[in-house]
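Visitor: Provide a 3D model corresponding to the input given below.
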Amino acid sequence: MIVPGLGCASWMYLRLAHLLAQKYTVWLYDPPGQGLSQGRWNDAVSVEQLTDHLALWLQTQQISRPLLLGHSLGGEVVIELAVRYPQFTGPLIAVAPTGLPENPSLFRQVWRLIRDIPRERLGFWPLCLSAYIRAGIWRCYQLARAIEHQSALPDLALIPHPVLLLGGARDPVVHVSALRQISWRWPHVQVRELAGAPHGMTDADAAEVAAQVWQWVDSLKRTGEAE
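Guide: Below you'll find the predicted structure:
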């Protein structure tokens, strides 16, 4: 199941979803007010609210302990979900997750995203623009403020499932070194770096992300940690 980033929409992850669907059943999820989901202007504008909604959605859809793949803010959400609602989660993959202790100010977040734009695939730009227009400036601002004051990834120690963190070597938003710094103490957490990948690696490097997912899940199956 793919959980989108800040202001993102499910249609931004179709390249990855189509690849993963070669081996798995794939669910695409849109939080309230993002993508194809309806929502009021003040729905799900914090990490806690996003996590609560995702837990309720999984329960309503009767999806039992899926492998969750969260991108950017979605990575932070799936980690918090595993801590607060472990009964709904299986193994986790967080791609360029926010929630790091090094979280920058809102201004620096925006500046890092601007630096990332030229590194993304040209065909990805209109998908991003339509998603952000759909989410709206206020929702994106509130979520960015939530990231600024949130530090969820140190909760990795509390997660009872294997965790894979994927970082991009060319990602100016989330640095791989920061992922390694907060994860090296926990044997159930792996960090893998994708050479040349920008922040939107789920699109620009969808094939490599899918290959990492397949390889990691196969290793969990061999050790009996995944069905």
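
Visitor: every contact and neighbour count from this point should use C-alpha atoms.
Guide: OK.

Visitor: who touches the top helix by length along the chain?
Guide: When the chain is parsed with DSSP state H, its longest helix is helix 206-223. Contact with helix 206-223 is made by 15-16, 19-20, 93, 164, 194, 201-202, 226-227, as judged by CA atoms under 8 Å, 6 or more residues apart in numbering.

Visitor: what sits up against the host helix or strand of W125?
Guide: Secondary structure from DSSP states H and E places W125 in helix 125-135. Under the contact criterion CA under 8 Å, 6+ apart, helix 125-135 has outside partners 7-9, 11-12, 33-35, 140.

Visitor: can you rerun that using 7 Å?
Guide: Counting by CA atoms under 7 Å, 6 or more residues apart in numbering, the neighbours of helix 125-135 from elsewhere in the structure are 7-9, 12, 33-35.

Visitor: and the contacts of helix 206-223, which is closest to Q181?
Guide: When the contacts of helix 206-223 are compared for distance to Q181 (CA to CA), L164 comes out closest, at 14.2 Å.

Visitor: so G168 sits against T202, correct?
Guide: No. Using CA atoms under 7 Å, G168 and T202 do not qualify as a contacting pair, with a distance of 10.2 Å.

Visitor: measure R134 to I182 for me?
Guide: Distance check for R134 against I182: by CA to CA, to the nearest Å, it reads 34 Å.

Visitor: want to put them side by side, so please do this one too:
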Amino acid sequence: MPTRTPSRTALVRRRVAVGPHAVDVRGTFDPARPPIVLVHGIGVSGEYFLRLADELAAEHDVYALDLPGYGTTPKPERPLDVPELGEVVARVIGELGLVAPVVVGHSMGCQVVVDTVRTHPGLCSGYVLLGPTVDPDAHSVLAQSWRLLRDTLREPPGTNAVILRNYARMGPVRYLRTTRHMLADRIEDDVRGCRVPGLVVRGARDPIAPARWARRLARLAPDAGLLEIPGAAHAVQHTRPQELAAACAPFLASLAGRRPGSGTDSPCA
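Guide: Alright, predicted model coming up:
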């Protein structure tokens, strides 16, 4: 029987089999509403999306994933790279029977989302990239570590506690091996192949995704807007969920109106 995760929206937790892997999903499982899939970044899990999930669930069918090797899911023998994780997300969407979802990524999750959208045209209605990595101007372990340290000093203690708890669960060796995959992936090239509407979002105080990088990524995408959340650092979905949901609402509403059965054509039909 599914168990319930403590939340205002009483998210249901289910484990989904995806080939040899498993993905733990916290979701509303309400097919009457337009679906949104939340994809976490390196080392963490769907846990740090739960505050945003609460806000989005007022209007949407929301699913926060724990990808293979993250959060509560079993660890594969080796860390999966970005294309492999992108394929996992696509297969989870299929297993859940979601029609034209919006996929939302944070940090390295943005790279996974872009890979999903690019390699599975017609699967998703749109995408949102929160604090996307990797800025080419900081394309090394040392540069990314320095930016992460600066961001840690800007996040509130409760947010850092969630992140560090998940990092410890993943373990330092697996984290460093995954970092190599993150740096090897080129989101700035892949986003050119995303043919559905997108939205790039950053916190105004985010040192990991600086303004010039967010602007550049939005320009490279065929159809993407840009938003900035005042006062927020990198973990904007955890620290400013209400502001973030409100800022994204017009974009999400425009996509919901174009889904199959809504009276207009879906952009990914």
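
Visitor: so which of the contacts of helix 206-223 of the first structure belong to helices?
Guide: Assigned to helices by DSSP H, the following of the contacts of helix 206-223 of the first structure qualify: 15-16, 19-20, 201-202.

Visitor: go through these and name the one nearest P104 of the first structure.
Guide: Once CA to CA is applied, the member of these that ends up nearest P104 of the first structure is M201, at 20.7 Å.

Visitor: roughly how far apart are that closest one and R139 of the first structure?
Guide: From M201 of the first structure across to R139 of the first structure, the span is 23 Å (CA to CA).

Visitor: next: P187 of the first structure.
Guide: If you go by CA to CA, the gap between P187 of the first structure and R139 of the first structure works out to 36 Å.

Visitor: between these two, which is the more surrounded one?
Guide: Set P187 of the first structure next to R139 and count neighbours by other CA atoms under 10 Å: R139 wins out with 23 against 10.

Visitor: correct me if wrong: R119 of the first structure contacts P198.
Guide: Yes. If you go by CA under 7 Å, R119 of the first structure and P198 touch, sitting 6.0 Å apart.

Visitor: looking at these two, which has the bigger crowd around it?
Guide: For R119 of the first structure and P198, the more surrounded residue by other CA under 10 Å is P198, and the numbers stand at 26 against 18.

Visitor: to which residue of the second structure is the more buried one aligned?
Guide: Mapped onto the second structure by TM-score structural alignment, P198 of the first structure lines up with A233.

Visitor: hang on, the earlier thing: would you reformat the contacts of helix 125-135 of the first structure as CSV and include neighbour count?
Guide: Output for the contacts of helix 125-135 of the first structure, formatted as CSV (neighbours: other CA atoms under 10 Å):
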residue, neighbour count
G7, 26
C8, 28
A9, 27
M12, 22
G33, 21
Q34, 26
G35, 22
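
Visitor: out of those, what pair is the most spread apart?
Guide: When the contacts of helix 125-135 of the first structure are compared pair by pair using CA to CA, the two farthest from each other are M12 and G33, 15.3 Å apart.

Visitor: which position in the second structure pairs with T98 of the first structure?
Guide: Under the alignment defined by TM-score structural alignment, T98 of the first structure is paired with T133 of the second structure.

Visitor: again but with W125 of the first structure, I slipped
Guide: Aligned by TM-score structural alignment, W125 of the first structure pairs with N160 of the second structure.

Visitor: now, of the contacts of helix 206-223 of the first structure, which are buried?
Guide: Listed as buried from the contacts of helix 206-223 of the first structure are 15-16, 19-20, 93, 164, 194, 201-202; burial here means 16 or more other CA atoms under 10 Å.

Visitor: so where do the strands sit in the first structure?
Guide: Using DSSP state E, the strands of the first structure run over 2-3, 68-71, 92-95, 163-168, 189-194.

Visitor: redo those as a markdown table? Include distance to I79 of the first structure.
Guide: As requested, the strands of the first structure are exported to a markdown table (distance: least, CA to CA, whole Å):
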| stretch | distance to I79 of the first structure |
| --- | --- |
| strand 2-3 | 11 |
| strand 68-71 | 9 |
| strand 92-95 | 7 |
| strand 163-168 | 9 |
| strand 189-194 | 12 |
